[in-house]
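Novice: just to be clear, the model below is a prediction. Sequence and coordinates:
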Amino acid sequence: MVLPAMTTKHRIFTTSFASVYPFYIAKAEKKGRTKAEVDAIICWLTGYSQKALEAQLKKQTDFETFFQQAPKMNPARSLIKGVVCGVRVEDVEEPTMREIRYLDKLVDELAKGKSMEKILRA
């Protein structure tokens, strides 16, 4: 008897974006950056307006839904390269996980002191 392959979702997909958001802010602020810069990065990546981002946070939307409902994922996000948590972001095959890793990488770049112009691939 052959059982169908089980595809288990990574737990980050069902984690509320709002529960991780403060960690993005803390990471940036610890290095002298601001919440406004983190919000600008999130809005650049996803197409959410500031108001829509705040609504998603208030609704406790999970990561998967947060990215699925994003108004317009920035086409320039494919320019984001590098390693996050030991994984090359450009090699992540699962689409939602890749979006999450893109965001992680952008916040890392902010915390490392990169200019907003470079972070937003201007």
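Specialist: Here it is on my side, so go on.
Novice: going by C-alpha atoms from here, please, whenever you check contacts or count neighbours.
Specialist: Noted.
Novice: how close does residue 61 sit to residue 49?
Specialist: 16 Å (Cα to Cα, to the nearest Å).
Novice: of the two, who's got more company?
Specialist: Neighbours were counted for residue 61 and for residue 49 using other Cα atoms under 10 Å; residue 61 has more, 19 against 16.
Novice: correct me if wrong: that one contacts residue 13.
Specialist: No: under the criterion of Cα atoms under 8 Å, residue 61 is not in contact with residue 13, lying 10.1 Å apart.
Novice: so who does residue 101 touch?
Specialist: The contact partners of residue 101, by Cα atoms under 8 Å, 6 or more residues apart in numbering, come to 84, 89.
Novice: please identify the buried residues of the one helix or strand it maps to?
Specialist: Using DSSP states H and E, residue 101 maps to helix 95-111. Using 16 or more other Cα atoms under 10 Å as the test for burial, helix 95-111 gives 96-111.
Novice: return the member of those nearest to residue 54.
Specialist: residue 103 (16.7 Å; Cα to Cα).
Novice: my guess is that closest one contacts residue 44, does it?
Specialist: No: if you go by Cα under 8 Å, residue 103 and residue 44 don't touch, sitting 10.1 Å apart.
Novice: center of the chain - which residue?
Specialist: The centre of the chain sits closest to residue 103, judged by Cα atoms, centre = their mean, with a distance of 2.7 Å.
Novice: included below, for side-by-side comparison, is a second structure:
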Amino acid sequence: MAKHRIYTTSFASVYPHYINKAEKKDRTKKEVDEIICWMTGYNEGELESQLEKKTDFETFFSEAPQLNPSRHLIKGVICGVRVEDIEEPTMQEIRYLDKMIDELAKGKKMEKILRK
């Protein structure tokens, strides 16, 4: 079976959409970066490096320094699918991130988004 197209899509090509979605709802790039770094363990410099290299989603998550164990607390529906029910690990990571960005855009407090 062929890989889903999102796996080979560069993270850098989707990143501006995350920023745009947040900023439309008066949230900030800094908050988006905080979510991404919380989830993946990248620091800001490492995140910037991944963006400059135009790393694809599959590599972005496979090279993540430390995927946050609390990300499994993320529940809910994104694109009509429950994130906790997604069986393919890379797709689940992508959807966890999508869900967190949605929560940011919906005005949730960062403490809740970061499962503190």
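Specialist: That came through, no problem. Just so you know, these numbers come straight off a predicted model, no measurement behind them.
Novice: ok so, going back, got any residues that touch both of residue 103 and residue 44 of structure 1?
Specialist: If you check residue 103 of structure 1 and residue 44 against Cα under 8 Å, 6+ apart, no residue is contacted by both.
Novice: coming back round to it: and the helix holding residue 101 of structure 1, which stretch of structure 2?
Specialist: Aligned by TM-score structural alignment, helix 95-111 of structure 1 falls on residues 89-105 of structure 2.
Novice: by how much does that stretch deviate from structure 1 on average?
Specialist: Superposing on structure 1 places stretch 89-105 of structure 2 at an average distance of 0.1 Å from its equivalents, by mean Cα distance after the TM-score superposition for structure 1.
Novice: one step back: tell me the helix or strand right after the helix holding residue 101 of structure 1.
Specialist: Assigned by DSSP H and E, the successor of helix 95-111 of structure 1 is helix 116-119.
Novice: quick one: the helices in structure 2?
Specialist: 5-8, 11-24, 29-40, 44-52, 57-62, 89-105, 110-113 (DSSP state H).
Novice: distance to residue 82 of structure 2 added to the ones you listed, as CSV?
Specialist: Shown next, in CSV, are these (distance: least, Cα to Cα, whole Å):
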stretch, distance to residue 82 of structure 2
helix 5-8, 18
helix 11-24, 20
helix 29-40, 18
helix 44-52, 27
helix 57-62, 20
helix 89-105, 9
helix 110-113, 17
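Novice: which one of those lies nearest to residue 77 of structure 2?
Specialist: Per Cα to Cα, nearest to residue 77 of structure 2 of the helices of structure 2: helix 89-105, 7.7 Å.
Novice: just the angle for the closest one relative to helix 29-40, thanks.
Specialist: Comparing the axes of helix 89-105 of structure 2 and helix 29-40 via axes from the mean of the first three to the mean of the last three Cα atoms, to 10 degrees yields an angle of 150 degrees.
Novice: tilt between helix 89-105 of structure 2 and helix 11-24?
Specialist: Going by the same axes, to 10 degrees, helix 89-105 of structure 2 makes 20 degrees with helix 11-24.
Novice: so stretch 11-31 of structure 1 matches what in structure 2?
Specialist: The aligned range for stretch 11-31 of structure 1 is 5-25, by TM-score structural alignment.
Novice: roughly how far does the counterpart of residue 64 of structure 1 in structure 2 sit from residue 86 of structure 2?
Specialist: Matched across to structure 2, residue 64 of structure 1 falls on residue 58, judged by TM-score structural alignment. For residue 58 of structure 2, the distance to residue 86 of structure 2 (Cα to Cα) stands at 16 Å.
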